[in-house]
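S.K.: Structure for the following, please:
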Amino acid sequence: MLYKQDMPSLSVVMPSMNEEETIRICIQKAQTIFKNYGIEGEIIVADNSSDRTAEIAASMGAKVIGPIKGYGNAYLKGLAEAKGDYIAIADADNTYDLLELDKFLDPLMAGEADFIMGTRLKGEIKKGAMPWLHQYIGNPILTAMLNFLFKTKISDAHCGMRAFTKESLEKMNLKTHGMELASEMIIEAARCGLRIKEVPITYYSRKAPSKLRSFQDGWRHVRFMMLYRPGPFLYIPGAFVFVLGFLITASLLLTENAAYNRLHSFILGSMLLIIGGQILATGGYMKTYGLIHGMYRDEKAGKKLLSYHSLERELLGGSLILALGLVIGLKVAYTWVISGYGSLKEVESAVISMVLAAVGLQLIFSAVFVSVMLLEVDTDW
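M.R.: Next comes the predicted model:
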């Protein structure tokens, strides 16, 4: 451990919500770290409590800001106030032992890394500290997804004890307001090329009831990764379903009477075409949202795709497909009328008409929706 004088200052940021039982010990531990390292430090408590948490924290010299609603908001506000050259974050419930901050600070101060993650899964998890669903299913799956999508190599993506340099914080474009900030921070660190290192830590059980909501919070992380990387979640599956539907439908149409004799396969292929188109459109919506909110770096291709002229072409294409579907549908209706409203062997034409109309409308509505999202954005895209 380092004990040198004139060390750069350290900021410890803690979000809190009704942690009056543990806030005192957390602040004491942080102050012990300041003393051990011989540095000037500050403790920032981003609070949204209805109990005495804020009062206790302020009485111990911490800077209390709030009330701030939302996990991500608390960190964004707290980090904005941090003045230290090094910044550490941890929950105020004493599940993370702030006396272990030396494991984070030493490699940062030695210049060995820019961003330090704690890992509970390679450290010690005390009995009752983490539900088995989180420890063996949720956390490993979400961590694996993040590693695959963003080329990281971490073992515990949702560990809340972390530390990084002030310079690294300024490089990361952190925006999210909820629990997904934990994922965003890692994604941004990887995208900025920060040197990420993991250190094993001990995880303790909470005294107060947990505020985590397993499935809701898990979905928020998945949704955020989907927003950053719509390809594996939407574009690739959507394209696969669409092409599969096209191949099934086209093969039956090219075989005489096959569509009529194999009606169920023909309907399946048509359904896959429509579903694939909807999945691809959803990917387009998410990509547009990400571009508008600056979530991608150097996305020239995406911006070009969303240009006004591209949207005009999408409207034109959708209108032509819809018109073709309506023409085929009118032909079926006309045949039905002149046959005396009797039974028809126009299954192929009727289904094709339905598919073309659905795909055409999807393109039109997609173009309209995207153009509405881009109303307040620079139209020179």
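
S.K.: From here on, just use CA atoms for contacts and neighbour counts.
M.R.: Fine.

S.K.: The residue of the chain positioned farthest from its centre in helix, strand or coil?
M.R.: Going by C-alpha atoms, centre = their mean, the residue of the chain most distant from its centre is G340, 57.4 Å out. For G340, the assignment made with DSSP: H, G, I helix; E, B strand; the rest coil gives coil.

S.K.: measure it to A333 for me?
M.R.: Separation of G340 from A333 (C-alpha to C-alpha, to the nearest Å): 11 Å.

S.K.: and if you look at M185?
M.R.: From M185 to A333 the distance is 58 Å (C-alpha to C-alpha).

S.K.: Counting neighbours, go ahead and name the busier of the two.
M.R.: Neighbours were counted for M185 and for A333 using other C-alpha atoms under 10 Å; M185 has more, 19 against 15.

S.K.: for the more buried one, helix, strand, or coil?
M.R.: M185, by the three-state scheme (three-state DSSP), is helix.

S.K.: Skip the chain neighbours and tell me the closest residue to it.
M.R.: Nearest in space to M185, with sequence neighbours left out and distances taken as C-alpha to C-alpha, 6 or more residues apart in numbering, is L174 at 6.7 Å.

S.K.: To compare against the first, here's the next sequence to fold:
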Amino acid sequence: MRTETLPSCPDVAPAMHDEAATLELTILMPCLNEAETLARCIVKAQAYLARSGVAGEVVIADNGSTDGSQAIAEAHGARVVPVAARGYGSALIGGIRAARGRYVIMGDSDDSYDFNALEPFVEELRQGAELVMGNRFKGGIMPGAMPKLHRYLGNPVLTAIGRLFFRSPCGDFHCGLRGFSRDAILRLDLQAPGMEFASEMVVKATIQRLRIAEVATILHPDGRSRPPHLRSWRDGWRHLRFLLLFSPRWLFLYPGFILFAGGLGGMAWLLPQARAIGGVTLDIHSLLYAAVATVVGLQSVLFWVFTKIYGTREGMLLEDENFNRRLRRLSLERGLVAGGLLLVLGVVLGAVALGTWGSVGYGSLHPEATMRLIIPSATAILLGFQLIYGCFFISVLEIRSSRSGG
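M.R.: Got it, this is the predicted structure:
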């Protein structure tokens, strides 16, 4: 088979489908120096296509192999698509765009998945599923196939976070064997170049309400003698970072609301006098930290609003009519009035504190008394400026959004 180099996206452009419009399935494998196991994977995939009668192809998205993987792939009848941009996600994005099948089933080329047993994926795809996820925890993880850190901590925790944040039905966010409608996945405009591509696909498919199904999948031990490309802590953090970036409620709103409400409550409790809890006395120092929590909390909630507007405009988040309705109520003018009132309150409290200082000839003061005026004064001024500037920035985002929509 011939080798193709396709420019762009990030270095690969959409393939021409005219010459192979009848293909139903592309079996796609990302590859970076997989000479040890690549042939076995291709043979299994070809055997499945021959046995099932599915009109399909095997595509190897090569990410710059230097061990002869390309020649091995061609010798076994696979089509090689070179992808210059490095990374697991980059290779798969290039391979998906170059695929000629209506459906794509992707899987690692390390012989950890059985490409001769793809019937459940194809069946679900034919029944209308747009993404079919493998689930290794349901299908079985063979001895030595997955490190204990991944099996009992990394995968379960990240999957649980993904299910909580996005209400995803997937029970194994990081299974490398999955099938999907090529057109549906291309519409998601996947961008992640690294291992977090696996999470991006599931998250965006869930957000865009694609039809998602799940099938039990067996994970076999890696057939290579060298260590895998995966780096546990680095790639785990990149997955977690992605999940947080796509869930502004959990990243900004919920922590911000807790900080704001807790800080405001703490200030109200500590303003009149010092409070004792057991043998611990909380005074102006605790009041100061409560004020900090209030300011940081409001800023975090504002960041949630900014992110929701921007994320919706860029297609990262779905339109939320409840959010839009509440945002319309919070007009620039109302925000300016609320911020202005906070500024006035802060200045008034500052003036009272200044008068208290003047009553003693601007000499020494007792911090316990004066700071109960200074701290709320400074807090109100900070909150006022935050609210005013935040409302102006929201108005800027809405103007940009209106121009984009037009």
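
S.K.: so what corresponds to K287 of structure 1 in structure 2?
M.R.: Under the alignment (TM-score structural alignment), K287 of structure 1 maps onto K308 of structure 2.

S.K.: Also K83 of structure 1?
M.R.: By TM-score structural alignment, K83 of structure 1 lines up with R100.

S.K.: do S155 of structure 1 as well
M.R.: Aligned counterpart of S155 of structure 1 in structure 2: G171 (TM-score structural alignment).

S.K.: That match: how many residues sit nearby?
M.R.: Neighbours of G171 of structure 2 (other C-alpha under 10 Å): 20.

S.K.: what sits against it?
M.R.: Counting by C-alpha atoms under 8 Å, 6 or more residues apart in numbering, G171 of structure 2 touches N135, F137, T159, R163.

S.K.: and the last one, that one's in a helix?
M.R.: Yes: inclusion of R163 of structure 2 in a helix is indicated when three-state DSSP is applied.

S.K.: what about the strands in structure 2?
M.R.: Ranges of strands in structure 2, per DSSP state E, are 25-31, 56-62, 79-82, 103-106, 131-135, 178-181, 212-216, 275-277, 280-282.

S.K.: Would you reformat the ones you listed as a markdown table and include mean neighbour count?
M.R.: A markdown table is the format used below for the strands of structure 2 (neighbours: other C-alpha atoms under 10 Å):
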| stretch | mean neighbour count |
| --- | --- |
| strand 25-31 | 27 |
| strand 56-62 | 26 |
| strand 79-82 | 24 |
| strand 103-106 | 27 |
| strand 131-135 | 26 |
| strand 178-181 | 24 |
| strand 212-216 | 18 |
| strand 275-277 | 11 |
| strand 280-282 | 11 |
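
S.K.: Export those strands as JSON lines, with columns for distance to L243 of structure 2.
M.R.: Shown next, in JSON lines, are these (distance: least, C-alpha to C-alpha, whole Å):
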{"stretch": "strand 25-31", "distance to L243 of structure 2": "23"}
{"stretch": "strand 56-62", "distance to L243 of structure 2": "26"}
{"stretch": "strand 79-82", "distance to L243 of structure 2": "29"}
{"stretch": "strand 103-106", "distance to L243 of structure 2": "22"}
{"stretch": "strand 131-135", "distance to L243 of structure 2": "18"}
{"stretch": "strand 178-181", "distance to L243 of structure 2": "19"}
{"stretch": "strand 212-216", "distance to L243 of structure 2": "18"}
{"stretch": "strand 275-277", "distance to L243 of structure 2": "39"}
{"stretch": "strand 280-282", "distance to L243 of structure 2": "38"}
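
S.K.: Ok, which of the ones you listed comes nearest R326 of structure 2?
M.R.: Taking C-alpha to C-alpha, strand 212-216 is the member of these nearest to R326 of structure 2, at 31.3 Å.

S.K.: mean deviation (superposed) between the closest one and structure 1, please.
M.R.: Following superposition, strand 212-216 of structure 2 is found to deviate from structure 1 by 2.2 Å on average (mean C-alpha distance after the TM-score superposition for structure 1).
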